[in-house]
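Undergrad: generate coordinates for the sequence data below:
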Amino acid sequence: MKKTLFFLLFSIVLFGQKIETIDLSKSIKDSKNSIKSLTVIDQRANQEVGMVMYHKDEVKIIFENNASKDIQDWFYKYNPVRGNNDMFFLLEKLNISEDKKEKYSIGKLELRASTFIKKEDGYHFIDRKDTIVTVSSRTTPYLGQSLARKATLILTDLFKESYKGEPWEFSISENDLPNYDSVLKEKLSILNANELKEGVYKDYYSFFTHNPEPGFTLQANDKGVVTKAVKGEEKTGIRHFYAFVHNGIAYKNIPVGYTEIFKDENGVFIEVTKAELFPETVTTGVTIGAAAGGLIGGVIGAVVDVSLSGKRKNTVGPKVYLDPFTGNYVLPEDFGKTK
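TA: Next up is the predicted model:
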């Protein structure tokens, strides 16, 4: 009788919990066949992915085996022909959770992962994904399935972008890998510069390493608004650059123009509203979250150490930091919300 009762209780527990496996079956083929080996380092303190509810059942999201093995097997499955580079994949955060409201729930995926190429002098950063994605049960009752799929898509994008990306010139040691963020920031010239180099910066890497495009001068209209970068007969609209420095002030392009960039102890930032960064006319899908992807070529700002200048523009927007590892916006959690 006792054995029967135990079996029934055990069955009820199993029946009340479902499993959603992260499906790593999308192709991540390296078309250049440049990668020889992949090493995955899972540095998460908690190896569990997370859990959400489906009606009255708990849905646990898992890897089939574990993150390191599954991601490595995934790479080798789609890359039987390989090249000469040793890639390291650092999984820093992967967590799925649920915020229950009165009549619905919000499922949340937090994911951060980075890639490196190992060379003789150490490890060279390539790319990273650092994002938060939310899904409402009003849109789909299958929160676990939806968030697991989104995790796969983000990881897929990271691999594909890493194949195309150029490794940073700076190297770090194997011991520094867990703290690469702070170690590499110390090497970025823009964060330590007292004076800024005039000109245009084609992308976030050239901006943070303080290397403007050679030979370009800035052209302003009769109202003093910078509109073009000129190099001989070549004229390029300023909106095509990530940022620029004019009269000692740096600016970042946004969909509605450009805005000044400031600097504090946490990095460089702009002060903008949600409507300025993501106007309704912009159709590009953007994930809003504590660390969401930014739009390249939007607001422009000046990197100014306010403690030195003592001056600052009066703006109505909150601080939005620029991620030196992606060029994206790092949005406050309450960004765009009214009190």
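
Undergrad: from now on I want contacts and neighbour counts done on CA atoms only, so please keep to that.
TA: Will do.

Undergrad: thought K263 was touching F269?
TA: Yes. At 6.2 Å, K263 counts as touching F269 under the criterion of Cα atoms under 8 Å.

Undergrad: ok, those two, which is more surrounded?
TA: Using other Cα atoms under 10 Å, the more surrounded residue of K263 and F269 is F269, with 24 against 20.

Undergrad: tell me, how many residues neighbour L143?
TA: There are 26 residues near L143, going by other Cα under 10 Å.

Undergrad: alongside the first, I'd like the structure of this one:
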Amino acid sequence: MKKLLQTASLFIAITVLSQGKEYIKFKGSIPNYGKETYKTLTVIDQREDKKIGILPFGNQKEEKEVVFLTSPGNDLGNWYKKGNDEGGSADLVLILKKLKLSVGETIGKNTSGSIDFSAQTFSKEGDQYRFLYKKDTVVTLNNKEIAELLVKNVPNVFFDLFMRTYRKRPFGNAVSINELSDYESFVRNNYAVYKSDQLKDGIYLDHVSFFNQTPEPGNYLLERNEKGEVTKALKEENGKKNKIPAYKMFAYVENGKAYKKGLSGFLDLNRNEKGFYVVSNRGYLFPAASNNTLGMFGLIGGVADAIQQGAEQKKMKKGDKFEIYIDPLTGEYDFPSEL
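TA: The predicted structure follows:
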């Protein structure tokens, strides 16, 4: 029996050691055309599970482990250097929280798969960090060669993160590296909106002012159309009128009740122990394209087609509505992965 166990252990060890690797390749460059420039890119790998995934590749469905060529820091750092000259007073810091690839069921010739991704970016000066952007998402793909397509799209997910980061200016209080381990909890503990049950009436132009409870100064009056929909806010001071059109608002609060601006009008902004949320669906929030996967990532060509095919399988019914939370770090809709 002992010999049998030794033989089995040896077989498992040989299998693991002989398992092939599939490397994530970061091609091209990620030049920064934004207003903020950075000296270097630093990656802090905070993934609880460092394994990305073991997927079936090729016609023979050979199991291979998906890995970075060297490490997240080296691979992304070298990729960043290709398109960015050193400059600026701050460093760009990327906190990698999660990167998981998985393959799902096969329908016909195509197999589904997903990229589960979470990362945050910060601007660092000295030993202080200021928040830039965050992306938590699950990208669903559907293709005959799903494993190859998943690996190919990992750089596109990072590319999208960088492009959005470049357009952001650092905001919020500067924090030390200790707060980066759970920055979301730090923010929740410091935002004024979580310290009071009462919301301040007024107009909020962005999520930061809303969560900090600092509405636009002055006594704004809401104007509505014949349907009762808010179209603008007006205030008059010292003989001068100031107008804020509805499309420029993030939200407004009237009589202690909050309303969030969407493409199809204002929605009730509700609150529970998890945070602030609207009751809606993708089709209502994004009427031009019910699949927001394409909206999140600038993927083109055959890759975008594959994403669209996968998304069509999950298209929700018009009547279905869900609690969709507002991300306190970005102000964006935080869609559950299953929606």
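
Undergrad: tm score of chain vs chain?
TA: After superposition, the two chains reach a TM-score of 0.77 (TM-score structural alignment, normalised by the length of the first structure), with 296 aligned residues with a Cα RMSD of 3.0 Å.

Undergrad: quick one: what's aligned to H240 of the first structure in the second structure?
TA: H240 of the first structure maps onto K248 in the second structure, with residues paired by TM-score structural alignment.

Undergrad: what's around its match, how many residues?
TA: K248 of the second structure: 13 neighbours (other Cα under 10 Å).

Undergrad: again, but for L269 of the second structure
TA: Per other Cα under 10 Å, the neighbour tally for L269 of the second structure reads 20.

Undergrad: give the aligned equivalent of it in the first structure.
TA: In the first structure, L269 of the second structure lands on I261 (TM-score structural alignment).

Undergrad: these two touch, right, E260 of the first structure and A250?
TA: Yes. At 6.2 Å, E260 of the first structure counts as touching A250 under the criterion of Cα under 8 Å.

Undergrad: next, find the distance separating whatever residue of the second structure lines up with K129 of the first structure from Y284 of the second structure.
TA: K129 of the first structure maps onto K135 in the second structure, with residues paired by TM-score structural alignment. Counting by Cα to Cα, to the nearest Å, the gap from K135 of the second structure to Y284 of the second structure is 22 Å.

Undergrad: name the residue in those two with the higher neighbour count.
TA: Comparing K135 of the second structure with Y284 by other Cα under 10 Å, the one with more neighbours is K135, at 23 against 17.

Undergrad: tell me how far the more buried one lies from L99 of the second structure.
TA: 12 Å.

Undergrad: and for those two, which residues touch both?
TA: Counting by Cα atoms under 8 Å, 6 or more residues apart in numbering, the residues touching both K135 of the second structure and L99 are 117-118.

Undergrad: quickly find the element holding K228 of the first structure.
TA: Using DSSP states H and E, K228 of the first structure sits within strand 226-231.

Undergrad: center of the second structure - which residue?
TA: Centroid-nearest residue in the second structure: K135, 2.1 Å away (criterion: Cα atoms, centre = their mean).

Undergrad: please name the residues that touch that residue.
TA: With contacts defined as Cα under 8 Å, 6+ apart, K135 of the second structure is in contact with 117-120, 161.

Undergrad: now intersect the residues you listed with the strands, please.
TA: 117-120 (DSSP state E).

Undergrad: list the buried residues of the longest helix along the second structure.
TA: Looking across the second structure with DSSP state H, the single longest helix is helix 146-166. Neighbour counts over helix 146-166 of the second structure (16 or more other Cα atoms under 10 Å) mark 146-147, 149-166 as buried.

Undergrad: once aligned to the first structure, how far is that helix on average?
TA: In this overlay with the first structure, the average offset of helix 146-166 of the second structure from its partner residues is 2.1 Å by mean Cα distance after the TM-score superposition for the first structure.
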